[in-house]
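Colleague: Have a look at this prediction, sequence included:
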Amino acid sequence: MIRLATAHDVPAILQLIRALADYEKLSHQVVVTETQLREHLFGPRPYAEVLLAEDAGQVVGYALFFHSYSTFLGRPSLYLEDLFVLPEQRGKGHGKALLARLARLAVDRGCGRFEWMVLDWNTPAIQFYESLGAALSPEWKLCRMTGEALERFAATAA
């Protein structure tokens, strides 16, 4: 079963975020708290939404997503930030069901595209996405500014 998350799901969402970070060997980067997730997902100005995959009443996966905007298309886009299914639950269709529900949301909301990133070493995920019809864009590179670099550059604004 795929469903939209509620504020009651925040502890499960945080557990899945930590499990994703473990899988990607990035646990040291996880500093988010339940309080932050509750505010940012379910507060007065939600920044993102979450779909949950359940199997026999247990949360086994999630997709965290938000809208961006394509100036070229003149339409919103749906951006998938995280997709994760617990390793012991893989191969049962949960990931595909989450992606299909996101694609349905994108179409229903008038989005011109549905996008996400994948780590270059994650061959199983790349093969899975390509099997669904996703095209990887080698010509685009992610730019990121965080921490001190972000603070330093922000200080140059008039």
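Modeller: Happy to help now that I have it. Quick caveat, the model's predicted, so the values are computed rather than measured.

Colleague: contacts and neighbour counts: CA atoms only from here.
Modeller: Will do.

Colleague: Excluding chain neighbours, what is closest to residue 97?
Modeller: Once flanking residues are discounted, residue 97 sits nearest to residue 2: 7.1 Å by Cα to Cα, 6 or more residues apart in numbering.

Colleague: what's the neighbour count on the one you found?
Modeller: Residues contacting residue 2 under the criterion other Cα atoms under 10 Å number 18.

Colleague: How about residue 41: what's its closest non-neighbour residue?
Modeller: residue 48 (5.5 Å).

Colleague: my read: the residue nearest to residue 97 touches residue 56, true?
Modeller: No: assessed by Cα atoms under 8 Å, residue 2 is found out of contact with residue 56, at 11.9 Å.

Colleague: one step back: for the residue nearest to residue 41, give me its contacts.
Modeller: By Cα atoms under 8 Å, 6 or more residues apart in numbering, the contact list for residue 48 reads 40, 41, 64, 65, 66, 67.

Colleague: what's the answer for residue 38, then?
Modeller: Here residue 38 is in contact with 7, 10 (Cα under 8 Å, 6+ apart).

Colleague: Then residue 110?
Modeller: 75, 76.

Colleague: Put this next to the first one:
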Amino acid sequence: MIRTATPADIPAVHALIRELADYEKAPDEANATPEQLHEALFGERPAAYAHIAEDDTTGEAVGYALWFLNFSTWRGVHGIYLEDLYVRPEARGAGHGKALLTELARICVERGYERLEWSVLDWNTPSIAFYEALGARPQDEWTVYRLTDEALGALGGRA
């Protein structure tokens, strides 16, 4: 079952984010706190949205999708950028990942959004195969750039 996350899901989402960071071999980089997640998802001006995949038998959260809106100047409409898609290893193969992506695609179609985009680590071949089987195609002509930490502060005027 896929459902929209509620404030009561913050501990589960936080735990799943930590698991994803471990899977992506970057546990020290996932520093978001439950309080930050609550503010981002349920604050006065939500910046992101989340859906939960539940085990059909236990009702336990076994996966999540966390996303936000982007905008295409070329198409003139919003799209969804999928920041995280994660399903616990023991729950993989049961359709939770596909159900989460299906829900986001449904939201895109319903709201007139024309893109559903995300990034995947180049070594994550199981996920790449899964995404390509759904019809997703890599955007190899683009290189992602990122400013963080000291470089962001220096450019932004922080001493």
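Modeller: Perfect, thanks for sending it. Being a predicted model, the structure only gives us computed values, none of them experimental.

Colleague: TM-score for the pair, please.
Modeller: The TM-score (TM-score structural alignment, normalised by the length of structure 1) is 0.97; 156 aligned residues with a Cα RMSD of 0.9 Å.

Colleague: returning to that earlier point: can you say which of the contacts of residue 48 of structure 1 are buried?
Modeller: Burial by neighbour count, judged by 16 or more other Cα atoms under 10 Å, picks out 41, 64, 65, 67 from those.

Colleague: Mind putting those residues into TSV with distance to residue 141 of structure 1 and secondary structure?
Modeller: Output for those, formatted as TSV (distance: Cα to Cα, whole Å; DSSP: H, G, I helix; E, B strand; the rest coil):
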residue	distance to residue 141 of structure 1	secondary structure
41	27	helix
64	21	strand
65	20	strand
67	20	strand
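
Colleague: Residue 114 of structure 1 pairs with which position in structure 2?
Modeller: Matched by TM-score structural alignment, residue 114 of structure 1 corresponds to residue 116 in structure 2.

Colleague: what number of residues lie near its match?
Modeller: By other Cα under 10 Å, the burial measure for residue 116 of structure 2, its neighbour count, is 19.

Colleague: mind listing what it touches?
Modeller: 79, 80, 81, 82, 104, 105, 108.

Colleague: again, only using 10 Å
Modeller: For residue 116 of structure 2, the contacting residues are 67, 69-70, 78-82, 101, 104-105, 107-108, 136, by Cα atoms under 10 Å, 6 or more residues apart in numbering.

Colleague: Just the buried residues out of those residues, in ChimeraX syntax.
Modeller: Applying 16+ other Cα under 10 Å to those leaves a buried subset, and the ChimeraX line that selects it is:
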select :67,70,78,79,80,81,82,101,104,105,108
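
Colleague: which residue in structure 1 lines up with residue 137 of structure 2?
Modeller: Under TM-score structural alignment, residue 137 of structure 2 pairs with residue 135 in structure 1.

Colleague: how near is the match of residue 114 of structure 1 to residue 15 of structure 2?
Modeller: With the distance defined as Cα to Cα, to the nearest Å, residue 116 of structure 2 ends up 25 Å from residue 15 of structure 2.

Colleague: Can you say which helix or strand has the spatially closest residue to residue 28 of structure 2 that is not a sequence neighbour in it?
Modeller: In space, and not counting its chain neighbours, residue 28 of structure 2 is closest to residue 21: 7.9 Å by Cα to Cα, 6+ apart. Per DSSP states H and E: residue 21 of structure 2 is located in helix 10-23.

Colleague: Quick check: that helix compared with structure 1, mean distance?
Modeller: On superposition with structure 1, the mean distance recorded for helix 10-23 of structure 2 (mean Cα distance after the TM-score superposition for structure 1) is 0.3 Å.

Colleague: so which of the contacts of residue 116 of structure 2 comes closest to residue 9 of structure 2?
Modeller: residue 67 (15.3 Å; Cα to Cα).

Colleague: thinking residue 109 of structure 2 is in contact with residue 115, fair?
Modeller: Yes: look at residue 109 of structure 2 against residue 115 with Cα atoms under 10 Å: they come within range, at 9.3 Å.

Colleague: Show me what the longest helix seen in structure 2 is packed up against.
Modeller: In structure 2, taking DSSP state H as the definition, the longest helix is helix 96-111. Contact here means 3 or more Cα pairs under 10 Å, 6 or more residues apart in numbering; DSSP states H and E; on that basis helix 96-111 of structure 2 packs against strand 2-4, strand 49-54, strand 61-72, strand 77-87, strand 116-118, helix 125-133.
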